[in-house]
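[1] A predicted structure for the sequence below; I have some questions about it.
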Amino acid sequence: MTVSILETERLYLRQWQPSDFAIFADMNADPEVMRYFPKLLSATVSDIIANKCQQLIEDNGWGFWAVSLKEDSEKSDAFIGFVGLNQTHAALHFAPCVEIAWRLRKDYWGQGYATEAARASLKFAFAELALDEVVAFTAVINKRSQSIMERIGMTNTQDNFYHPALSSDHPLAEHVLYKINQQQGQKANID
């Protein structure tokens, strides 16, 4: 399988490298980065996730790509997080589906990197994978991610649900579901 590498004006969405793993583990142990996740992750669990992301890209040619900066010689190719696509088969009422997701180091928040990389991922989803639809979901209280979903042309379905991995009284249990289809992607200038 040919591994796809996506390029935007400022970023590469690429295969994971061994040097990314320690940075990813630091991200996953950061309370701010993990604010809308049930718990912080140990380095061991973080490495398992990174290995899985790497293997899925190897097997499928796409997935949750490692994101790095193109320019700025001092930080060139520096891992800043992941953005990409994943086949979701979890016990969710809208699965199976392909979701788009992101997680960036907090020092790269607020600079448009997640939005830029997400647009490239959606373009790939519609142009290369010929998907009819892509979903995104997050905790109701995660307004920052919902803002990105809206910026990339996704629509809140108003079909909130309780994540099956969390107890219904958990503060992160209630989730919003966003979707975008091919036609909406064209209107949002994704392709």
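    Good, I have the coordinates.
[2] going forward, measure contacts and count neighbours with C-alpha atoms only.
    Noted.
[3] Val67 contacts Ser76, correct?
    No. Under the criterion of CA atoms under 8 Å, Val67 is not in contact with Ser76, lying 11.1 Å apart.
[4] and Ala118, what is it in contact with?
    83-84, 100-102, 152 (CA atoms under 8 Å, 6 or more residues apart in numbering).
[5] ok, so of those residues, who is nearest Asn28?
    Nearest to Asn28 among the contacts of Ala118 is Trp102, at 12.6 Å by CA to CA.
[6] measure that closest one to Met149 for me?
    Trp102 sits 10 Å away from Met149, going by CA to CA, to the nearest Å.
[7] which element, helix or strand, includes Gln183?
    helix 182-187 (DSSP states H and E).
[8] and that helix, what does it pack onto?
    Here helix 182-187 touches helix 113-127, going by 3 or more CA pairs under 8 Å, 6 or more residues apart in numbering; DSSP states H and E.
[9] mind listing what's buried along the next helix or strand after the helix it packs on?
    From helix 113-127 onward toward the C-terminus, using DSSP H and E, the following helix or strand is strand 133-139. Going by neighbour count (16 or more other CA atoms under 10 Å), the buried part of strand 133-139 is 133-139.
[10] comparison target, given below:
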Amino acid sequence: MDHFSTARLTAQRLREDHLADLVALHLDPDVSRYLGGVRSAEVTKTYLATNMAHWDQHGFGLWVLRTKDGAFAGRAGIRHILVDGVDEVEIAYTFKRDLWGQGLASEIATALTEIGLSQLKLPSLIGLVAVEHCASRRVLEKANYALEKHTSHHGEDVVIYRIRR
């Protein structure tokens, strides 16, 4: 599933030529506030390599998102993540700041959930969110994820939402 689209977005499997767009996204302090902070170009390059390897290992991962006119919008995906010593599969989504508040996160969260549960036949998906990130928590709630627990991840207070097939 290298490509898919929603009503307002197209998604393309992560590739090396997406580096510049990802660097710009990760350098925005508002965008990166709940992602562990601003990431340098070098850190983003490592992030890109890690997530491309995830595709090779699992057959799914992160996609770059574009608006219907082709403009870079952000990134989103389905990926393995270790939480409290357990291998989980999370949905993740990050958009450019100028696209916030338009319902795009809810649109992509719904699409990722459908892909993960129906097409990939995963037993469950999680959303891992900073406790204070109310907008992202609301996205997961609207997509029918249920709050499961509070925990700590990389030194951050987070909540885990889950949906099951």
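    That came in fine, so what should we check first? Since we're looking at a predicted model, the values are computed, not measured.
[11] do you have the helices of the first structure handy? List them.
    20-28, 43-60, 113-127, 143-151, 182-187 (DSSP state H).
[12] please identify the most buried of those helices.
    Comparing the helices of the first structure by mean neighbour count (mean count of other CA atoms under 10 Å), helix 113-127 comes out on top with a mean of 22.
[13] residues in the second structure aligned with it?
    Mapping helix 113-127 of the first structure onto the second structure (TM-score structural alignment) gives residues 104-118.
[14] quick one on the thing from earlier: and the furthest pair within the buried residues of strand 133-139 of the first structure?
    Longest span within the buried residues of strand 133-139 of the first structure, CA to CA: Glu133 and Ala139, 20.6 Å.
[15] how near is the residue sitting furthest away from the middle of the second structure to Gly36 of the second structure?
    Here the second structure reaches farthest from its C-alpha mean at Asp69, the gap being 21.5 Å by CA atoms, centre = their mean. Asp69 of the second structure sits 30 Å away from Gly36 of the second structure, going by CA to CA.
[16] quickly name whichever of the buried residues of strand 133-139 of the first structure is closest to Val45 of the first structure.
    When the buried residues of strand 133-139 of the first structure are compared against Val45 of the first structure (criterion: CA to CA), the nearest one is Thr138, at 20.7 Å.
[17] map that closest one onto the second structure.
    Per TM-score structural alignment, Thr138 of the first structure is aligned with Val129.
[18] report the contact partners of its match.
    Shown in contact with Val129 of the second structure (CA under 8 Å, 6+ apart): 34, 136-137, 158-160.
[19] output those residues as CSV; include the columns distance to Arg8 of the second structure.
    Compiled in CSV, the contacts of Val129 of the second structure are given as follows (distance: CA to CA, whole Å):
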residue, distance to Arg8 of the second structure
Tyr34, 24
Ser136, 19
Arg137, 22
Val158, 29
Val159, 28
Ile160, 27
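[20] out of these, which one sits closest to Ala7 of the second structure?
    Ser136 (20.0 Å).
[21] how about the contacts made by the closest one?
    Applying CA under 8 Å, 6+ apart to Ser136 of the second structure gives the contacts 105, 129.
[22] report the buried residues of the longest strand along the first structure.
    The single longest strand within the first structure, with elements called by DSSP state E, is strand 79-88. Neighbour-count burial for strand 79-88 of the first structure flags 79-86 (criterion: 16+ other CA under 10 Å).
[23] what sits against the closest residue to Gly127 of the second structure other than its chain neighbours?
    Leaving aside its chain neighbours, Gly127 of the second structure sits nearest to Tyr161 (5.0 Å; criterion: CA to CA, 6 or more residues apart in numbering). Applying CA under 8 Å, 6+ apart, we find Tyr161 of the second structure in contact with 126-128, 140, 145-149.
[24] and in the first structure, which of these remain?
    With both residues aligned by TM-score structural alignment, their matches' CA atoms under 8 Å, the contacts of these that the first structure also has are 126-128, 140, 145-148.
[25] and His93 of the first structure, how many neighbours?
    Residues lying near His93 of the first structure (other CA atoms under 10 Å) number 10.
[26] and it, what's its match in the second structure?
    Per TM-score structural alignment, His93 of the first structure is aligned with Asp84.
[27] just Asn60 of the first structure next, same as before
    In the second structure, Asn60 of the first structure lands on His58 (TM-score structural alignment).
[28] over to Asn181 of the first structure?
    Using TM-score structural alignment, Asn181 of the first structure pairs with Arg164 in the second structure.
[29] quick check: that match vs Gly59 of the second structure, distance?
    Arg164 of the second structure sits 20 Å away from Gly59 of the second structure, going by CA to CA.
[30] same question, Ala111 of the second structure
    In terms of CA to CA, Ala111 of the second structure sits 17 Å off from Gly59 of the second structure.
[31] again with Ile108 of the second structure
    From Ile108 of the second structure across to Gly59 of the second structure, the span is 19 Å (CA to CA).
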